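Asks: build the 3D model from these lines:
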Amino acid sequence: MRVTQPTARRARKGAATAVRNLPALAAGEVEVPFVIHGYEEVVARDTTWNEHSHPWHELLWNEQGASTAVVGSAVWCVTPALGLWMPAGQLHSGSAVTGTSSRAHFFRYGTTSALPSAPVAVEITPLLRLLLDRLGEPELTAASRAVTEAMVLDVLRPSPRALLVHLPTSELLRPIVDAVRADPGDQRTLTGWAAALGRSPRTVTRAFRAETGTSFARWVATVRAQHAVRLLAQGFEVDVVADVVGYRSASAFGAAFRRTTGMTPGMFRAR
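Replies: Sure, this is the predicted structure:
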C-alpha cells in the first residue's frame, strides 16, 4: 500500500509553525561595519519568514536540513550542498523545517563578486565552506580576515545546478500546480491532465514551456526532488520517500534524484 503524505509527516504532527516578520529594506539602506558577517541557527520548529528584503547581500545555506526561499513565482530549495545568493534589496520569503541547521553570510552592499544581481544557486564547495568557517574564528586577525574575505569573494560562483521550481500562475495550469505540490506522487500524465482540463496536450505543453521554461515531466521531477529533500532532511528512509513522491522503486527514485540534484539520496542524507 502506498505510503501517504500524512504518514511521512507524522514526525511533525501537532507542531505549530513559527512566523517571523522582517522589514523590507532597500539595498544599502543600512550602513554596516562588516564586509562578510556570519549567522547560524538551529531551527527549533517549522518556521516561515514573511516577504522581506535586506540592505545587504545574503548567502543562504544549511549545515544540515532543508529550507525554502521564494522570489515571486520561483521556489528555491536550499541544502548543505546548494546555497542561494540573495542580492540586497530583493524581496523574498522563506521557510525551514524543524531541526534545520541554518547558515547565512551577509555581504556588505557594494561588495564586488562574480555573482549576478539576481538570485542564483551557489555550490557550497569544501573550499568555500572552509573559508566561511574560518571567518567565524574569534582569534582571526584583521589582516587574516581581509585575506579570507577576498578569497571567499574569489571562489563564489553560480552553480550549474539549482533546485528551482517556477510556479505557473495562469488559470489553465493552476489546478495542476496545486495538485502536484499537494501530492508530488500524483501519477497523472500531461495527456491525462489535458483531458481533465478539456484542453489539448499541445496547448498544455506550450503553456508549461512558456511559463516555466521547461517541460511538464522535468517540472514534476523537480517538484518531487524538492519535496524529497525536505523528507530526507527529516530523517525518513529512502524507500519511504521514494514511495511518497511517486516512484515505483528506491532505485528509480535515486536515479531521478541524482539527475536533478547531482547527488544520490544517500549522499544527501549523509551531508
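
Asks: please make it C-alpha for all contacts and neighbour counts, starting now.
Replies: Noted.

Asks: buried residues in stretch 78-90?
Replies: 78-90 (16 or more other Cα atoms under 10 Å).

Asks: from the residues you listed, which ones fall inside helices?
Replies: In this view, the buried residues of stretch 78-90 have no member that belongs to helices under DSSP state H.

Asks: reformat these as a markdown table; add distance to His57.
Replies: What follows is those, written out as a markdown table (distance: Cα to Cα, whole Å):
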| residue | distance to His57 |
| --- | --- |
| Val78 | 16 |
| Thr79 | 19 |
| Pro80 | 19 |
| Ala81 | 19 |
| Leu82 | 17 |
| Gly83 | 13 |
| Leu84 | 11 |
| Trp85 | 7 |
| Met86 | 6 |
| Pro87 | 5 |
| Ala88 | 4 |
| Gly89 | 8 |
| Gln90 | 9 |
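
Asks: check contacts around Gln234.
Replies: Gly65, Val97, Thr98, Gly99 (Cα atoms under 8 Å, 6 or more residues apart in numbering).

Asks: residues near the closest residue to the second one other than its chain neighbours, how many?
Replies: The shortest distance from Val97 to any residue other than its chain neighbours is 4.4 Å, reached at Asp46 (Cα to Cα, 6 or more residues apart in numbering). Applying the criterion other Cα atoms under 10 Å, we find 18 residues in the vicinity of Asp46.

Asks: Proceed likewise with the subsequent sequence, for comparison:
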Amino acid sequence: MDQIWCHRPESTQRTLERPIRATSHEYDAGARQRWRSHDHAQLIFTTSGVLRVTTSFGVWTLGPHRALWIAPLVDYEWIATSAARMHSVYFEPQASPWPESECHAVTVSSLLRELVAAMAEGRERDALITPLLLSEMRDSREASGAGLPLPLDRRLRQICDVLLADPANGDSLSIWGERVGASERTLARLFKDETGLTFGHWRQQLRIVEAVSKLARGVRVAEIAAELGYANSSAFITMFRKTMGETPQRYLKSEPR
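Replies: Modelled structure (predicted):
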C-alpha cells in the first residue's frame, strides 16, 4: 500500500450544473487522483477493478458491489490498484440522501448500479431516475470489510505506515514499542482509543482489505495467503470467511443481499 500521511489537498469548490450528477470513467492500473476536497458529497464505486480511497482518518478498498460515500469538505485521494471502471455521483447538499458528515462504505445493488449508469449517459431521464436512485441509496446496507480506520497519534502512524506498505509484517506491539519509544501498554491503549480496534484486530482487518484488492486483480488464494504471512491457504480462508461471512472465491462474485 502507498504511504499516505503528508498531503496538500486541492480544493474543488463549485456548484454542480444539477443537484445530482453522475459520471463514468475508465482508468489504467496505477492511475491516481491526488488529494482534493469538494463542497458537495460524492458516491464512488467500480463496476470492474479496484480502487483504494484514502482520507486522513481511513482507508477503503472498493471492489465491485462496494461504494464509498465521501462527505462534503473531506480531503481524499484514490488510486486504481488494477484497471478499473469507476462511477461517481455528486450531490448538492439539498439533494443528499444522508445528512451525516462522515464517510462510510455501502453495498451497491444491481438496480443502483444500473440507475447510476443510466444517469451518467445523459440528463434526459434524470428527473425520472433521481427519486428511485435516492430511495435505493437510503435502503442500501453498510459494506463490511471495505474500510480501515487510521489513528492520529504520531507513533501509531509510524507503525501503520510500515504495515500499510507490508501487511504481512508480524512484529509484536512490544517490538514496535521499542522502535517508536512507547510502552506496549500505551500503544495498545492508543490503538483501541483511536481506531476502536485492538492492534491485532487492526492488522487482521488490514490484511482483509489487502486480500480483497488482490482477489479483484485475479491473484490466486494460495499466493495471497503466502504474501500476507499465513501458514497455508486453509488458515487464510478460515480467517477470511470468519470476518467476511463467505469464502474469498465467493466474495467478489456475490451480489449484495
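
Asks: quick one on the thing from earlier: and the two most separated of the contacts of Gln234 of structure 1?
Replies: Gly65 and Thr98 (8.5 Å; Cα to Cα).

Asks: the aligned residue in structure 2 for the residue nearest to Val97 of structure 1: helix or strand, and which one exactly?
Replies: Taking TM-score structural alignment, Asp46 of structure 1 has Gly30 as its aligned residue in structure 2. Gly30 of structure 2 is part of no helix or strand when elements are defined by DSSP states H and E.

Asks: coming back round to it: Gly65 and Thr98 of structure 1 - which one has more neighbours?
Replies: Neighbour totals were compared for Gly65 of structure 1 and Thr98, and Gly65 leads with 28 against 20 (other Cα under 10 Å).

Asks: what do we get in structure 2 for Thr189 of structure 1?
Replies: For Thr189 of structure 1, the residue aligned by TM-score structural alignment is Ser172.

Asks: ranges for the strands of structure 2?
Replies: Ranges of strands in structure 2, per DSSP state E, are 10-12, 20-27, 32-38, 41-48, 51-55, 58-62, 66-70, 76-80, 84-91, 104-107, 147-149.

Asks: so the fifth one corresponds to what in structure 1?
Replies: Mapped onto structure 1 using TM-score structural alignment, strand 51-55 of structure 2 covers residues 67-71.

Asks: that stretch vs structure 2, average distance?
Replies: Following the fit onto structure 2, the mean deviation recorded for stretch 67-71 of structure 1 is 1.4 Å by mean Cα distance after the TM-score superposition for structure 1.

Asks: residues contacting Gly145 of structure 2?
Replies: With the criterion set at Cα under 8 Å, 6+ apart, Gly145 of structure 2 makes contact with Gln205, Ile208, Val209, Thr243, Met244.

Asks: recalculate using a threshold of 10 Å.
Replies: 60-62, 66, 105, 205-206, 208-209, 212, 240, 243-245 (Cα atoms under 10 Å, 6 or more residues apart in numbering).

Asks: again with Leu252 of structure 2
Replies: Leu252 of structure 2 is in contact with Gly63, Pro64, His65, Arg66, Val212, Ser213, Leu215, Ala216, Glu246, counting by Cα under 10 Å, 6+ apart.

Asks: which among those residues gets closest to Ser144 of structure 2?
Replies: Arg66 (9.0 Å).

Asks: now check structure 1 for the residue matching the closest one.
Replies: In structure 1, the residue paired with Arg66 of structure 2 is Leu82, using TM-score structural alignment.

Asks: and if you look at Thr81 of structure 2?
Replies: Using TM-score structural alignment, Thr81 of structure 2 sits opposite Val97 in structure 1.

Asks: Met1 of structure 2: neighbouring residues, count only.
Replies: Applying other Cα under 10 Å, I find that Met1 of structure 2 has 13 neighbouring residues.
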